[in-house]
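Colleague: Starting from these lines, generate the structure:
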Amino acid sequence: MAQADTVQSLRISQARSADEREAVWRFRYGVYVEEMGKIALANADHKRRFLTDELDEDALILYAQEGDAVVATLRINNAKRTRLPPALETAYRLSRFSAIAPERLSFSSRLMVARDLRGSVALHKILSRAYELGLESGVVYDFCYCAPALIELYEHLGYRPYTENFLDPEVGYRVPLILALKDAIHLEAVQSPFWRKLKNRPDMWQEQKDADWLAREFPATTKAARWGAGEDAFWQFLADKLRPSTGSRVPLLEDLSEDERKRVLKSGTVLSCRAGDTILRAGDVGNELFVVLSGLAEVRLSKAKQTIAVLEPGQVFGEIAFIANVKRSADVVALAESEILVVSQTFLRKLMRSAPDLASKVLFNLSRVLCERLVYSTRSMLPEKPKPPEKPAKTSGAKKTITIRTG
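Modeller: Now for the predicted structure:
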């Protein structure tokens, strides 16, 4: 069936029956375990090919169906009915929201779309339904977390990074995000698809005092708002970080014109990391490329605890998985507070279609990075050549006469 026909026939429903929920569990397993290779997930039932956990028990489970097949799903938990695991409560900083009634807080997770429909409106349809349900039930804030490569998607929806990132032991480095469902000013500024649902309901718009509270409690949300409101501010920020006068060499951008540099850099999102944050782990699944904007990052072999390289502003990492879709080969840890530009593989694929000349330049630059790393790795593995023994000084057969002068 053509994709257009498939999208038109999508039905968004709530999974209420056991059969409906089990169909969702199987769909999750297919995406996370079979497609993405996350076989070590603690809650994966490999015998039944299910992926479910304790948060599913009292969650609202949305799913999109095409024919008899589940093609997308999203889980929503409400704080009144669900107690999150302590690690998530800490990651979301929920203690800071104690003055807000629990029923006005929700948590979104397990969002996934079938591979063939990831460029369709399936994602928009299931998220729009979730947003409508949130408005109808009086939810004020929705929380979620995502991989660094997906920050751009969530920011376009209206979510904002608001607190420190954290390391999930199963899926890796994650960014906590918050959505103020009724923040009309922000949703309009970022042109969120949710704005179309809210703009004709001014009686539901968030009061300014609530927006001021969020900005005061979590200053990081104001930076996201500034960048979302205009690309010039974001470009200026990146230009300041990577201007040539700093002495930083940016291998990814070599031989690109000013307009081409802008196009590449503005495709990414900025990740703020604390010293000690593990940004990548060996064995993790992911296809993002990272550029150090400020601070330092260390590349380590996790098992040997061996430092491979220290990356300074302008340098890149994650380039192998970005190109080859393989698991991460090393750990990368922030040595200081750092800002990292994250570029997704999706951008490169779009660039190959819309601007093949620019895409070829980027790929050529990445190939040079790979070659430099390969040469360095090869040299570091080779044993040092033993120094040749020193040759004894040449002496003639004649006897030496030593003259002692006395004064």
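
Colleague: from here on, contacts and neighbour counts on C-alpha atoms
Modeller: Will do.

Colleague: contacting residues around Ile178?
Modeller: Counting by C-alpha atoms under 8 Å, 6 or more residues apart in numbering, Ile178 touches Tyr141, Asp142, Phe143, Cys144, Tyr159, Arg160, Pro161, Tyr162.

Colleague: To compare against the first, here's the next sequence to fold:
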Amino acid sequence: MAQVLLATTPEARQQIYQFRYRVYVEEMNKNPRGANHAERILKDELDDTATLLYLTIDGDIAATLRRNRLSETPLPNLIHRALEIERFMVAFPKDVLSFSSRFMVAPKYRNSSIAGAIVVEAYKLAREQGILFDFSHASPWLVPFYENLGFRRYGDNFLDVDAGLQIPLVLLLDDIAHLQAVHSPMYRSARRVTTPTVTRDWFLEAFPKAADFFNTYQHSPEEVWEFWLHKQQNHSDQPVSIFQSLDREQLKKLLRQGLFHSVKAGENIVRIGDIHSSVFVVLSGIVQRQSTIHSNTTTTSVLNPHHFFGEVTLFASLPSPEQVTAVTDVELFVLPKQAAMRAIKTMPDAMCQFFLQVSQSLCERYVAKDVTYERSTDLSSSNINQAA
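Modeller: Model (predicted):
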């Protein structure tokens, strides 16, 4: 039986710290700040004043989430600046602002409703506490998931030492219309609250770019298609090679499952060791990819519009063997594994060809072109006779 609980005892909080360690360090091979390898726990200074929620199934932790009220907890300077907290504090008091982090789900429940269940309970608690804005940040490949929950992009990317390239996110808890528009699991709970919306107009005026991010997802299918065409070189009416098996309608459906994302020159899009399980398509600009694949030899390549990367770890949650950096300002389309797998159910023939394109790319990268091989003669007829 699934149950969402508040960690009100030292023992419960210790179990959460141990669960985090298993997910981040043992499963994902990360070494984040706050990892105590002797005690096998993951804990940092924000935990001292945080509300910790956790979801159990048959007594075992299946998910957890941390929330800090900014009236009680100052955020680290980097996060405070990156999330532009001061701009919110000019118009709203600290006690209506919070920060959510350390959201983790056990591997076997990541494609289930478990994530939604703990988020809904966190939302209910935040509304009871009078929270209006809940901040967070995520890697590009996780943004579609957070946007489906109701979070919005609104600021510039920033670099976190542990997590790499991060995108600022904020949830407007009283913007019921937005939660409904993105089909957030929070909507059913949110619609029962009758208080007027006081955040949306201010937010969209203060951060007009946030409306552009949202509209990328909310345009009609035809508008999404035209957006795609606009990003292609020479405004060609042909999809990029990785999508060449998809017709116009199929490509539009797939585009709505992913993320259009901008990266500034010099920013690392993917670092060696990151776990992203996504494929990235360059829409405009130039990126540089450094890979360690053939016999620990590092190779460097330049990718232009229509090229893609990330396919090496698209199908498995393994550390990336490549670092990809934006040489110029870059626009990307990010397709997470979950979106690709969902598309298999609705257009299996086209996605079969899509995966074939990815497989061919993997073969070209893993098999060095300058290596020659000798045919084995161990199974000649004479050897077989001798073995008999």
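
Colleague: Tell me how they score on TM after superposing.
Modeller: Superposed pair, TM-score by TM-score structural alignment, normalised by the length of structure 2: 0.87. Supporting alignment: 367 aligned residues with a C-alpha RMSD of 2.5 Å.

Colleague: circling back: out of the contacts of Ile178 of structure 1, which is most surrounded?
Modeller: Counting neighbours by other C-alpha atoms under 10 Å, Tyr159 comes out on top of the contacts of Ile178 of structure 1 with 29 neighbours.

Colleague: Going by the alignment, that residue corresponds to which residue in structure 2?
Modeller: In structure 2, the residue matched to Tyr159 of structure 1 (TM-score structural alignment) is Phe151.

Colleague: who's in contact with the spatially closest residue to that match that is not a sequence neighbour?
Modeller: Among residues not flanking Phe151 of structure 2 along the chain, Leu171 sits closest, at 4.3 Å (C-alpha to C-alpha, 6 or more residues apart in numbering). By C-alpha under 8 Å, 6+ apart, Leu171 of structure 2 lies in contact with Phe133, Asp134, Phe135, Gly150, Phe151, Arg152.

Colleague: so what corresponds to Leu179 of structure 2 in structure 1?
Modeller: Residue pairing (TM-score structural alignment): Leu179 of structure 2 is matched to Leu187 of structure 1.

Colleague: same deal with Ala115 of structure 2?
Modeller: Mapped onto structure 1 by TM-score structural alignment, Ala115 of structure 2 lines up with Leu123.

Colleague: So which bits of the helix or strand containing Ile126 of structure 1 are buried?
Modeller: According to DSSP states H and E, Ile126 of structure 1 maps onto helix 122-136. Neighbour-count burial for helix 122-136 of structure 1, with 16 or more other C-alpha atoms under 10 Å as criterion, is recorded at Ala122, Leu123, Lys125, Ile126, Leu127, Ser128, Ala130, Tyr131, Gly134, Leu135.

Colleague: thought the last one was touching Leu181?
Modeller: Meaning Leu135 of structure 1. Yes: counting by C-alpha atoms under 8 Å, Leu181 is a contact partner of Leu135 of structure 1 at 7.1 Å.

Colleague: Need the three-state assignment for Arg192 of structure 2.
Modeller: What DSSP: H, G, I helix; E, B strand; the rest coil gives for Arg192 of structure 2 is coil.

Colleague: gap between it and Thr297 of structure 2?
Modeller: From Arg192 of structure 2 over to Thr297 of structure 2 the distance is 58 Å, taken as C-alpha to C-alpha, to the nearest Å.

Colleague: try Ile286 of structure 2
Modeller: From Ile286 of structure 2 to Thr297 of structure 2 the distance is 23 Å (C-alpha to C-alpha).

Colleague: More neighbours: which of the two?
Modeller: The neighbour count for Ile286 of structure 2 versus Thr297, taken as other C-alpha under 10 Å, is higher for Ile286 (19 against 8).

Colleague: That one: what's it in contact with?
Modeller: Val302, Leu303, Asn304, Pro305, Ala326, Val327, Thr328, Asp329, Val330.

Colleague: Quick check: the aligned residue for it in structure 1?
Modeller: So Ile286 of structure 2 corresponds to Leu296, using TM-score structural alignment.

Colleague: wait, what's in contact with Leu232 of structure 2?
Modeller: Small correction: residue 232 of structure 2 is Gln, not Leu. Counting by C-alpha under 8 Å, 6+ apart, Gln232 of structure 2 has contacts Leu283, Ser284, Pro305, His306.

Colleague: so which of those hold up in structure 1?
Modeller: Contacts conserved in structure 1 for the contacts of Gln232 of structure 2, using both residues aligned by TM-score structural alignment, their matches' C-alpha atoms under 8 Å: Leu283, Pro305, His306.
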